[in-house]
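> just a sequence and a predicted model for now, questions to come.
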Amino acid sequence: MTRDTAVQELLDGALDGSGVVLEEVVVTPAGRRRVVRVVVDRALEATGDVTETVESLSLDEIAATTRTIGDVLDESDVLGEQPYTLEVTSPGVSRPLTTPSHFQRNVGRLVVLALTGAEPVTGRITRAGTDDLTISVPAVKKVPARDETHAYAAIDRADVQVEFSRKDTQDTQDTADPADTPDADDADASGDKEN
């Protein structure tokens, strides 16, 4: 068993039932220390089709998860005696969508799908299931708006598009205080740990 696999199994157990799931663990050398980079995301409550937007992890949830992970690593000898720096983050919008759970967590977001043997298509995810997803494609020139369903197997690459303002959320953003709703897509908490 590799060190990364051992760390992943340890952290999977520590986060079980917390509402947070482990996406990735990478341990890399950095001089006399190591960097332990942990990517976490919100656990999906629904199984099958997801049609509602899944809320991103908040900064408070990332901080609490960082404390949990740090405590578990400190109590374990999985990393040995060498000091390490812990970085806990949630996936950013730059991460390609590669698994059904990635699509399910991004319902409501605008994506570009590179399709096998077809032109890329841009649309908003309205439903994501275990085998396929449905996107709402806006009208372009003489082509009317439409819904398209694509099997994950037919998607070569999928990327979330960054939107600075959306028409359907503009009214709620105008009345909400931006300080009350931090965007945690690229939330990050770090800390140095000495074993």
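All right, it came through fine.

> please make it C-alpha for all contacts and neighbour counts, starting now.
Noted.

> quick check: longest helix of the protein.
helix 59-75 (DSSP state H).

> give the next helix or strand downstream of that one.
Under the assignment DSSP states H and E, the closest C-terminal helix or strand after helix 59-75 is strand 84-89.

> quick check: which helices or strands does that next one pack against?
Counting by 3 or more Cα pairs under 8 Å, 6 or more residues apart in numbering; DSSP states H and E, the packing neighbours recorded for strand 84-89 are strand 33-42, helix 59-75, strand 188-193.

> secondary structure element for the most centrally placed residue in the chain?
Nearest to the mean C-alpha position of the chain, by Cα atoms, centre = their mean, lies Pro91 at 3.8 Å. Under DSSP H and E, no helix or strand contains Pro91.

> just checking, it touches Asp41?
Yes: using Cα atoms under 8 Å, Pro91 is in contact with Asp41, at 6.9 Å.

> all strands for this structure, in order.
Ranges of strands within the chain are 20-30, 33-42, 84-89, 110-115, 121-128, 132-137, 146-151, 155-160, 188-193, based on DSSP state E.

> wait, Val88 sits on Asp188?
Yes: counting by Cα under 8 Å, Asp188 is a contact partner of Val88 at 5.8 Å.

> common neighbours of these two, please.
Ile62 (Cα atoms under 8 Å, 6 or more residues apart in numbering).

> contact partners for the residue of the chain positioned farthest from its centre?
Outermost residue of the chain with respect to the C-alpha centroid, by Cα atoms, centre = their mean, is Lys142; its distance is 35.4 Å. Going by Cα under 8 Å, 6+ apart, Lys142 touches no other residue.

> here comes the other one, which I'd like you to weigh against the first:
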Amino acid sequence: MSTTQSERLRGLLEPLVAAKDLDLEEIEVSRAGRRGVLRITVDSDDGVELDTCAELSRTISEKLDESDVMGDGEYVLEVSSPGADRPLTEHRHYVRATGRLAKLTLTGGDEVIARILAVDADGLDLEVPGVKGRKPTARRVGFAEIAKARVELEFNRKDKKEEEA
């Protein structure tokens, strides 16, 4: 995607996404045979409902039809929310992941799997699970130390069951 097209798409889409109280996370334009594919990823602090994606897709489609930003060729529009195991790249992603288990790859190459307890401007307060019956330990990691981070899926998280009981 050319920088000009990227900038034009972002300028066109950001107000539409913001009007739904969502964050525009990613815009990706690719080819699938003769058709173009426009993938738009949106998110919010409360997640994104399927109906909201459908409404936003209709709104975006109408706006794109009025403009020439996608050119004259056919294209497919996909509007979705990020997956459960999405990479954490922005400060707001870490805030949204508070309470969740995350896998962090540090700049030195070490990997840490820990629960995010708190997020501030400088980094994360983590709880590293204990191994073989040991108690969890606290750890502080600065954003400058993080090379990659991703939320880990949890299928049997204990505190979720306690909330339901």
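Done, it's in. Every value quoted in this text rests on a predicted model; they were computed, and no experiment measured them.

> quick check: TM-score for this pair?
For this chain pair, the superposition-based TM-score is 0.87 by TM-score structural alignment, normalised by the length of structure 2; 163 aligned residues with a Cα RMSD of 2.0 Å.

> before we move on, the earlier item: can you redo the helices and strands packed on strand 84-89 of structure 1 as CSV with mean neighbour count and distance to Thr134 of structure 1?
Output for these, formatted as CSV (neighbours: other Cα atoms under 10 Å; distance: least, Cα to Cα, whole Å):
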stretch, mean neighbour count, distance to Thr134 of structure 1
strand 33-42, 19, 22
helix 59-75, 17, 30
strand 188-193, 16, 31
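
> right, and the ones you listed - which one's nearest Val7 of structure 1?
Closest of those to Val7 of structure 1 is helix 59-75, at 8.1 Å (criterion: Cα to Cα).

> quick one: the closest one to strand 84-89, angle?
150 degrees (axes from the mean of the first three to the mean of the last three Cα atoms, to 10 degrees).

> please name every helix or strand in contact with helix 59-75 of structure 1.
helix 3-15, strand 84-89, strand 188-193.

> could you tell me where that helix falls in structure 2?
Here helix 59-75 of structure 1 aligns to structure 2 at residues 50-66, judged by TM-score structural alignment.

> one more: stretch 3-13 of structure 1?
Using TM-score structural alignment, stretch 3-13 of structure 1 pairs with 5-15 in structure 2.

> show me what counts as buried in stretch 113-133 of structure 2.
For stretch 113-133 of structure 2, a neighbour-count test (16 or more other Cα atoms under 10 Å) marks 113-119, 123-129 as buried.

> now these as JSON lines including distance to Ala18 of structure 2?
What follows is the buried residues of stretch 113-133 of structure 2, written out as JSON lines (distance: Cα to Cα, whole Å):
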{"residue": "Ile113", "distance to Ala18 of structure 2": "33"}
{"residue": "Ala114", "distance to Ala18 of structure 2": "32"}
{"residue": "Arg115", "distance to Ala18 of structure 2": "30"}
{"residue": "Ile116", "distance to Ala18 of structure 2": "27"}
{"residue": "Leu117", "distance to Ala18 of structure 2": "28"}
{"residue": "Ala118", "distance to Ala18 of structure 2": "26"}
{"residue": "Val119", "distance to Ala18 of structure 2": "24"}
{"residue": "Gly123", "distance to Ala18 of structure 2": "27"}
{"residue": "Leu124", "distance to Ala18 of structure 2": "27"}
{"residue": "Asp125", "distance to Ala18 of structure 2": "30"}
{"residue": "Leu126", "distance to Ala18 of structure 2": "31"}
{"residue": "Glu127", "distance to Ala18 of structure 2": "34"}
{"residue": "Val128", "distance to Ala18 of structure 2": "36"}
{"residue": "Pro129", "distance to Ala18 of structure 2": "38"}
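
> now, which of the residues you listed sits nearest Arg150 of structure 2?
Out of those, the member with the shortest distance to Arg150 of structure 2 (by Cα to Cα) is Ile113, at 9.6 Å.

> pull the contacting residues for the closest one.
101-104, 128-129.

> rerun that using 7 Å as the cut-off
101-104, 128 (Cα atoms under 7 Å, 6 or more residues apart in numbering).

> aligned partner of it in structure 1?
Checking TM-score structural alignment: Ile113 of structure 2 goes with Thr122.

> from Ile60 of structure 2, how far out is Ala19 of structure 2?
Going from Ala19 of structure 2 to Ile60 of structure 2 by Cα to Cα, to the nearest Å gives 12 Å.

> what touches both of those two?
With Cα under 7 Å, 6+ apart, Ala19 of structure 2 and Ile60 have no common neighbours.
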